[in-house]
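1. No sequence on hand, only this structure:
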């Protein structure tokens, strides 16, 4: 994984922590060519600070998300709700505020790796599953309908998988947290809200007839062929 943190001491501490648990880590050195480093290294996870020289982490998160589907975990001293939402809107999969407990960081990293690459990632063939004209290729992270399609990030893909599997029934918020994030202990409430909004926006932008409706006091349900509201 790649650690993008301009506090050299903190970057080294994170690297040492994760290395002890078997993760191969590299640290960004030149913060003006982060995109090129990611392209070369092809990491399984990006740990991204916000307060970086030249361009901030929000910029790099948006830029990297246009190039790769790799999970992005933002690490930042900015702890306001607005900053967390902005980070998720920029394409991050999760957000942790500084100073953080090393055990919490490790738990988040383990959960991201486990659900995207490990035992929580379903082992399915590379074929699309179809429901009401909507085809979902989980391994390709792609949703299509009527000749139109959109690609999803890892977290969006996991979230859609749970909603799609339950269709036409609703899924509780608690179940979404457990299925998508493996736990709800270290996950901000805004993380789910923002990812639901990102899915809605992608479906609208791609012209897909897919909506995600709020089920009051319960959770969400997928609607196929309806307005995305």
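-> Cool, got the structure. Please read these numbers as outputs of a predicted model, since none were measured by experiment.
2. all contacts plus neighbour counts: C-alpha atoms, from now on.
-> Noted.
3. tell me, what residue is most central in the protein?
-> residue 93 (2.5 Å; Cα atoms, centre = their mean).
4. how about it, what does it touch?
-> Under the criterion of Cα atoms under 8 Å, 6 or more residues apart in numbering, the contact list for residue 93 reads 71, 72, 73, 154, 155, 191.
5. Which member of these is positioned nearest residue 116?
-> Nearest to residue 116 among the contacts of residue 93 is residue 154, at 6.7 Å by Cα to Cα.
6. mind listing the helices for the protein?
-> Under the criterion DSSP state H, helices of the chain are mapped to 8-20, 34-41, 57-67, 81-89, 102-117, 154-166, 173-181, 189-206.
7. ok, structure two:
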């Protein structure tokens, strides 16, 4: 059963959407803690998200960007804002579609079915899974998994993109600017510390595979992949 996450603070609209989903054979879940949308997304693992713009704490644009760090699932904005720039902002921040309120629920369902078919169903592209490998360290970008010596660890989307960059460009040094350019060109506000934080997370994931010091900092230049796992085998 395909799952749909509803991020809507109007309880009446949220409940009506939820009832429609059940009627059409989908499993719906309404977000209750609007400061923990990403946490609920990770717990529920939906196939599609319906996302309002005007939300408590942070707006829908923010949460769309957060979801895009871990998933490429379809995100449909639903909002009373009908301006062209609102729709542009929604798409620029990672959304796939935009529906203005008030809306007909049948239109919402038609769009949901269309996006689900496109991504998961009959219209989904039939492509072979990509594999990026270097000296036994194997990354599966679409699965968000990396393996070494029969050990596997799960990555976030950003961690997988980072590791793919290092594996594909080895033995080159990757500058901080190049990493920001490659991974965060879809984000409006990016703290320079973001690179350090994500690098620390990736190092931790590789440590889970038994690799210590896999990514070294090159002072004044950036970061480089260090084939310590290959040295350990020798």
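-> Perfect, I can see it now. Given the structure is predicted, the values throughout are model-derived calculations rather than measurements.
8. still on that earlier bit, output the contacts of residue 93 of the first structure as a markdown table; include the columns neighbour count and distance to residue 206 of the first structure.
-> Shown next, in a markdown table, are these (neighbours: other Cα atoms under 10 Å; distance: Cα to Cα, whole Å):
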| residue | neighbour count | distance to residue 206 of the first structure |
| --- | --- | --- |
| 71 | 23 | 22 |
| 72 | 27 | 23 |
| 73 | 25 | 26 |
| 154 | 22 | 18 |
| 155 | 26 | 18 |
| 191 | 21 | 23 |
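9. ok, those residues in the second structure: which stay?
-> Cross-checking the contacts of residue 93 of the first structure against the second structure gives 71, 72, 73 as conserved contacts, using both residues aligned by TM-score structural alignment, their matches' Cα atoms under 8 Å.
10. Tell me which residue of the second structure matches up with the first one.
-> Residue 71 of the first structure maps onto residue 74 in the second structure, with residues paired by TM-score structural alignment.
11. distance of the closest residue to that match other than its chain neighbours from residue 120 of the second structure?
-> With Cα to Cα, 6 or more residues apart in numbering as the measure, residue 48 is the residue that lies nearest to residue 74 of the second structure, at 5.0 Å, once sequence neighbours are left out. The gap separating residue 48 of the second structure from residue 120 of the second structure is 10 Å, by Cα to Cα, to the nearest Å.
12. Comparing these two, which shows the higher neighbour count?
-> Neighbour totals were compared for residue 48 of the second structure and residue 120, and residue 48 leads with 21 against 13 (other Cα atoms under 10 Å).
13. Quick one: residues contacting the aligned partner of the more buried one in the first structure.
-> Alignment of residue 48 of the second structure against the first structure is given by TM-score structural alignment, with residue 45 as its counterpart. For residue 45 of the first structure, the contact set (Cα under 8 Å, 6+ apart) comprises 1, 2, 70, 71, 72, 73, 113.
14. Pull the most distant pair out of the residues you listed.
-> 2 and 113 (13.3 Å).
15. These two: who's more crowded?
-> Neighbour totals were compared for residue 2 of the first structure and residue 113, and residue 2 leads with 22 against 17 (other Cα under 10 Å).
16. Quick one: map that one onto the second structure.
-> Alignment of residue 2 of the first structure against the second structure is given by TM-score structural alignment, with residue 5 as its counterpart.
17. now that match: how far from residue 193 of the second structure?
-> Counting by Cα to Cα, the separation of residue 5 of the second structure from residue 193 of the second structure is 31 Å.
18. quick revisit: need the contacts of residue 45 of the first structure in JSON lines (columns: distance to residue 215 of the first structure).
-> Rendered in JSON lines, the data for the contacts of residue 45 of the first structure read as follows (distance: Cα to Cα, whole Å):
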{"residue": "1", "distance to residue 215 of the first structure": "37"}
{"residue": "2", "distance to residue 215 of the first structure": "38"}
{"residue": "70", "distance to residue 215 of the first structure": "30"}
{"residue": "71", "distance to residue 215 of the first structure": "28"}
{"residue": "72", "distance to residue 215 of the first structure": "29"}
{"residue": "73", "distance to residue 215 of the first structure": "29"}
{"residue": "113", "distance to residue 215 of the first structure": "30"}
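19. Among the residues you listed, which are located in strands?
-> With DSSP state E as the criterion, strands contain 2, 72, 73 from among the contacts of residue 45 of the first structure.
20. Now do the contacts for the last one.
-> Meaning residue 73 of the first structure. The contact partners of residue 73 of the first structure, by Cα under 8 Å, 6+ apart, come to 45, 46, 47, 48, 92, 93, 94, 95, 96.
21. what do you get if the cut-off is 6 Å, keeping everything else the same?
-> Under the criterion of Cα atoms under 6 Å, 6 or more residues apart in numbering, the contact partners of residue 73 of the first structure comprise 47, 93, 94, 95.
22. Can you give me every residue that contacts the counterpart of the third one in the second structure?
-> When the two structures are superposed using TM-score structural alignment, residue 94 of the first structure falls opposite residue 97 in the second structure. Contacts for residue 97 of the second structure were tallied using Cα under 6 Å, 6+ apart; they are residue 76.
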